[in-house]
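>>> Structural data only, the sequence is not supplied:
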């Protein structure tokens, strides 16, 4: 059985982040052979091209984690109809200097949850645009724009019964996407 290492990037820094809960619960739906490691992005300095020749230790650590991964999982809220600044900064830091992108060629999935009616639809579209430019192979279907509802998570942090079948289907498609696009 193959072992797949997945780098998880959560676009929220909030202590009680819904997207952090989603990332944790969702990864529990993956089959054996898949392991998930959250890539820390909270301590990244703001991207500055002047520092390309001498990147901060946090940037080197993040890029090493991305390079070591077989695939990527982005779990993010929507801020002002786009991706959070902390996530955009991570994408910029990981893609530079030119020709040394850690993202290129990686398969990825995008998902997110918010309290709004359209979930994270706009953020996901913006993220798809950026990832396309960075040569990341993003899973196209199924899309998942989740609105936070009572019971989405159980008290132990698992995906709740009412959302489990839908999110298990999403995870099964994600697993197949990673398997198809690695190696």
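On my side now, so go ahead. In this text the structure is predicted, and so the values were computed from the model without any measurement. Residues are numbered from 1 along each chain as shown.

>>> Please make it C-alpha for all contacts and neighbour counts, starting now.
Fine.

>>> how close does the spatially closest residue to residue 49 that is not a sequence neighbour sit to residue 178?
Spatially, and ignoring its direct neighbours in sequence, residue 49 is nearest to residue 97 (7.6 Å; Cα to Cα, 6 or more residues apart in numbering). Look at residue 97 and residue 178: by Cα to Cα, to the nearest Å, they are 26 Å apart.

>>> out of those two, which sits in the busier spot?
Ranked by neighbour count (other Cα atoms under 10 Å), residue 97 and residue 178 place residue 178 first, with 23 against 15.

>>> want to compare, so here's the second one:
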């Protein structure tokens, strides 16, 4: 059975180490799964219920919802901005939490990972992202974590996919998320 995991990256920066981590996840996806990196979070307007009207949802938000509806699981990559979740990632979660009770996250497995410059690798932001995506309806896999500290130095000359330790840890995360998604799809 094929499993589609939608990757959402909370950094818009071209050289983002979290984007590189997501690219690595695409490469290490086990057979039978696909990690699809969503492009376009920068184009989605801030969530506003006045914009979220059937038939006139902004195209960028509709594209995100369509990709999320087609996904079997979610893998969020969160850096830490001032001790919390980046606005672009929170905005995506807000759009996907609607319509109330029928959002795209409903009952689907989700994991949050990431890297940050600080000594804890962005754990505060990742914890906040887990909380938000869980409230939005996802089945958060709480013990599925990967927080990589010192991103600017660790990945200054090495892509995360070429860091053997990171690649192994990320492979385990994606494989375990794949397993949870497979259980949900089969149920």
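Thanks, I have the structure now. Note that this is a predicted model, so its numbers are computed, not measured.

>>> Provide the TM-score value for the superposition.
After superposition, the two chains reach a TM-score (TM-score structural alignment, normalised by the length of structure 1) of 0.89; 181 aligned residues with a Cα RMSD of 1.9 Å.

>>> What are the buried residues along the biggest strand by length in structure 2?
Ranked by number of residues, the top strand in structure 2 under DSSP state E is strand 139-148. Neighbour counts over strand 139-148 of structure 2 (16 or more other Cα atoms under 10 Å) mark 139-141, 145-148 as buried.

>>> Could you provide those in JSON lines, with additional columns for distance to residue 171 of structure 2?
Putting these into JSON lines (distance: Cα to Cα, whole Å) gives the following:
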{"residue": "139", "distance to residue 171 of structure 2": "20"}
{"residue": "140", "distance to residue 171 of structure 2": "18"}
{"residue": "141", "distance to residue 171 of structure 2": "16"}
{"residue": "145", "distance to residue 171 of structure 2": "12"}
{"residue": "146", "distance to residue 171 of structure 2": "11"}
{"residue": "147", "distance to residue 171 of structure 2": "14"}
{"residue": "148", "distance to residue 171 of structure 2": "14"}
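
>>> Which two of those residues have the greatest separation?
With Cα to Cα as the measure, no two of these lie farther apart than 139 and 148, at 23.1 Å.

>>> Now for the equivalent of residue 93 of structure 1 over in structure 2: which residues touch it?
In structure 2, the residue paired with residue 93 of structure 1 is residue 95, using TM-score structural alignment. For residue 95 of structure 2, the contact set (Cα atoms under 8 Å, 6 or more residues apart in numbering) comprises 47, 61, 65.

>>> what do you get if the cut-off is 10 Å, keeping everything else the same?
Residues near residue 95 of structure 2 by Cα atoms under 10 Å, 6 or more residues apart in numbering: 44-49, 52, 61-62, 64-65, 103-104, 136.

>>> which one of those residues is nearest residue 32 of structure 2?
residue 104 (21.9 Å).

>>> and the most centrally placed residue in structure 2, what helix or strand is that in?
Closest residue to the average C-alpha location of structure 2: residue 76 at 1.5 Å, with Cα atoms, centre = their mean. Residue 76 of structure 2 is part of strand 73-77 when elements are defined by DSSP states H and E.

>>> Tell me which other helices or strands that strand touches.
strand 3-9, helix 17-28, strand 33-37, helix 87-96, strand 109-115, helix 123-135, strand 139-148, helix 164-186 (3 or more Cα pairs under 10 Å, 6 or more residues apart in numbering; DSSP states H and E).

>>> Just send these back as TSV, with distance to residue 72 of structure 2 too.
Compiled in TSV, these are given as follows (distance: least, Cα to Cα, whole Å):
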stretch	distance to residue 72 of structure 2
strand 3-9	5
helix 17-28	15
strand 33-37	10
helix 87-96	14
strand 109-115	7
helix 123-135	15
strand 139-148	11
helix 164-186	6
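
>>> Most tightly packed of these?
Among those, strand 109-115 has the highest mean neighbour count (mean count of other Cα atoms under 10 Å), at a mean of 28.

>>> Go through the helices and strands packed on strand 73-77 of structure 2 and name the closest to residue 157 of structure 2.
For residue 157 of structure 2, the closest of those is helix 17-28, at 11.2 Å, according to Cα to Cα.

>>> That closest one: average distance to aligned residues in structure 1?
On superposition with structure 1, the mean distance recorded for helix 17-28 of structure 2 (mean Cα distance after the TM-score superposition for structure 1) is 0.9 Å.

>>> so that helix aligns onto which residues of structure 1?
Counting by TM-score structural alignment, helix 17-28 of structure 2 lines up with residues 18-29 of structure 1.

>>> mind listing what the residue mapped onto residue 173 of structure 2 from structure 1 touches?
Matched to structure 1 by TM-score structural alignment, residue 173 of structure 2 sits across from residue 170. Contact analysis of residue 170 of structure 1 by Cα under 10 Å, 6+ apart lists 26, 29, 109, 111, 141-144, 164.

>>> Going by distance to residue 14 of structure 1, which of the residues you listed wins?
Distance to residue 14 of structure 1 across the contacts of residue 170 of structure 1 (Cα to Cα) is lowest for residue 111, with 17.2 Å.
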